[in-house]
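Participant: Can you look at this prediction? I've put the sequence above it.
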Amino acid sequence: MSLPLHHPGDALLMDYAGGCLGEAGGLVVATHLALCPGCRCAVAELDAVGGALLEELEPDALAPGALDRLFARLDEPPPYEEPPTPPRIAPPAVPSLIPEPLRRYVGGNPAAMRWRMMAPGFQCVDIPLSRGERARLIRMKGGAAAPRHSHEGLELALVLDGGFSDALGQFARGDVAVGDGSIDHKPVADPEGCLCLSVTLGRLRLTGAVGRFLNPFMRL
């Protein structure tokens, strides 16, 4: 299997490592990490740097009597615990198009998901997230083209199967397309179709001749 060629970029990886990317964006990056050893190493290095910086911070002073209370708890007998149940040997994992952590949200079988029609050639599954953030699985038929659009925020699209092409290039499994207000594009699915995880942080802005008239009716 080939390795991804398009990555989230240093800024998004730093935000992810720092825990400030949000659930939707974090889901895209974390799923990309499952498919990209290079970005996994980069995030591990960022975590190591963050840990080193924390070690240089001056520790907070302990509350009066904290050490005595700790020693007193160590002298208490441990609570009774049932002996652990021997672990079950799991069957070999079946390869899935849906890697972790995305699998925890939607399961591992796209055929079992409840797809709904977005437009001719496009189907989607909404992924429930907290705090009103939105993420979707989008399935495009071969040759299907999305309306030409730009963004009032950030758009992240992670390819899970097949691929698509647009003004930014050709994207295959594991690749992340990052769009913002400077990008005006019209993604077109490869002949075999495309399955991707899509996150839009802000509104889409249609830019085609007809799309401009539809912008007032667009939802997030």
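Facilitator: It's in. Residues are numbered from 1 along each chain as shown.

Participant: going forward, measure contacts and count neighbours with C-alpha atoms only.
Facilitator: Fine.

Participant: What ranges does the protein have for its strands?
Facilitator: Applying DSSP state E to the chain gives strands spanning 116-119, 122-127, 135-140, 149-151, 154-166, 169-171, 176-179, 188-201, 204-206.

Participant: How far off centre is the longest one?
Facilitator: Pointing back at strand 188-201 there. 14 Å (CA atoms, centre = their mean, to the nearest Å).

Participant: buried set for it?
Facilitator: For strand 188-201, the neighbour count (16 or more other CA atoms under 10 Å) marks Val188, Ala189, Asp190, Gly193, Cys194, Leu195, Cys196, Leu197, Ser198, Val199, Thr200, Leu201 as buried.

Participant: Let me see the ranges of the helices in this protein.
Facilitator: Remark: helices assigned in the chain by DSSP state H are 10-17, 23-35, 37-55, 66-75, 102-106, 211-214.

Participant: Run through who's touching the first one.
Facilitator: Among residues not part of helix 10-17, those counted as contacts by CA atoms under 8 Å, 6 or more residues apart in numbering are Leu21, Gly26, Val29, Cys39, Ala42, Val43, Leu46, Asp47.

Participant: alright, now check it against this:
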Amino acid sequence: METKQEIRHHISPALLTAYAAGTLPEAFSLVVAAHLSMCDACRAEAESLDGVGGVLMDDLAGVGMEASALDAVMARIEAAPADAPAERAPIRVSGGVLPGPVRDYIGGDLEAVKWKSVGMGVKQAVLKTSDKASARLLYIPAGAAMPEHSHRGMELTLVLSGAFEDESDRFGPGDVEIADDEVDHTPVADVGADCICLAATEGKLRFKSWLPRLAQPFVGI
């Protein structure tokens, strides 16, 4: 029986707190939820934060409300778009390659993913989220490298299968790399297996070479 690989790179406490509070953009919330479905330790910590929030709510003093307050709230609910996405993605453990939260967005496992080539064997599938940040699945062939790049804001990259290595460390299934505008790296997939990742970014990547920059408007990375 295959031994489950230890997860060494986790979601930061600040991101877990923001996730528990429901303040993360939808794309980042999806990455956190996917990681929590794969990581027992972070899931337990997130549940603890939910419990603390519940206790704090119970301890708050009541505030008097006008008689028309309920009618006003109901009117706002009815006026909201029916398909407005929730910023906080739910946690659901799945037995497939894709974690439960990602399967919910795709409508199935890997066979349901609509990949698009971005060159050099690398493929992506952009997921529909709010416009505050973008989320995409990335497929990197074994041994292949992403072009050297930095970032315009925060980027979360969760490994779903396979592994990659960059200048900072190696990242396997369940690991999350947290990068920002100070990180300059070249992720390379392990030679033993193709690497599939879920990535969320605040802005476009900053590629170092001219060819990826030329293709950037067409692939949207």
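Facilitator: Happy to help now that I have it. Predicted model, so just to flag it, every value in this text is computed and none were measured.

Participant: so can I have CSV of the strands of structure 1 showing distance to Leu5 of structure 1?
Facilitator: Output for these, formatted as CSV (distance: least, CA to CA, whole Å):
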stretch, distance to Leu5 of structure 1
strand 116-119, 29
strand 122-127, 25
strand 135-140, 21
strand 149-151, 23
strand 154-166, 11
strand 169-171, 8
strand 176-179, 9
strand 188-201, 16
strand 204-206, 25
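
Participant: Minimum distance to Leu70 of structure 1: which of those strands has it?
Facilitator: Evaluated over the strands of structure 1, closeness to Leu70 of structure 1 peaks at strand 122-127, with 44.2 Å, by CA to CA.

Participant: before we move on, back to that, who wins on neighbours among the contacts of helix 10-17 of structure 1?
Facilitator: Val29 (26 neighbours; other CA atoms under 10 Å).

Participant: so what corresponds to it in structure 2?
Facilitator: In structure 2, the residue paired with Val29 of structure 1 according to TM-score structural alignment is Val32.

Participant: quick one on the thing from earlier: please identify the most buried of the helices of structure 1.
Facilitator: helix 23-35 (a mean of 21; mean count of other CA atoms under 10 Å).

Participant: Would you point out which residue is most central in structure 1?
Facilitator: Note on structure 1: the residue nearest the mean C-alpha position is Val28, at 1.4 Å, using CA atoms, centre = their mean.

Participant: residues in contact with that one?
Facilitator: So Val28 of structure 1 contacts Leu156, Ala157, Leu158, Leu197, Ser198, Val199 (CA under 8 Å, 6+ apart).

Participant: Just give the number of residues close to Leu57 of structure 1.
Facilitator: Neighbours of Leu57 of structure 1 (other CA under 10 Å): 8.

Participant: Quick one: map it onto structure 2.
Facilitator: Looks like Leu57 of structure 1 aligns to Leu60 there (TM-score structural alignment).

Participant: With Glu47 of structure 2 as the reference, measure out to its match.
Facilitator: 20 Å (CA to CA, to the nearest Å).

Participant: before we move on, what about Met65 of structure 2?
Facilitator: 31 Å.

Participant: what does Leu70 of structure 2 give?
Facilitator: 30 Å.

Participant: OK, contacts around the residue lying closest to Leu158 of structure 1 once chain neighbours are set aside?
Facilitator: Using CA to CA, 6 or more residues apart in numbering and skipping residues adjacent in sequence, the residue nearest Leu158 of structure 1 is Val176, 4.5 Å away. By CA under 8 Å, 6+ apart, Val176 of structure 1 lies in contact with His6, His7, Pro8, His32, Leu156, Ala157, Leu158, Val159.

Participant: Right, I'll leave it there.
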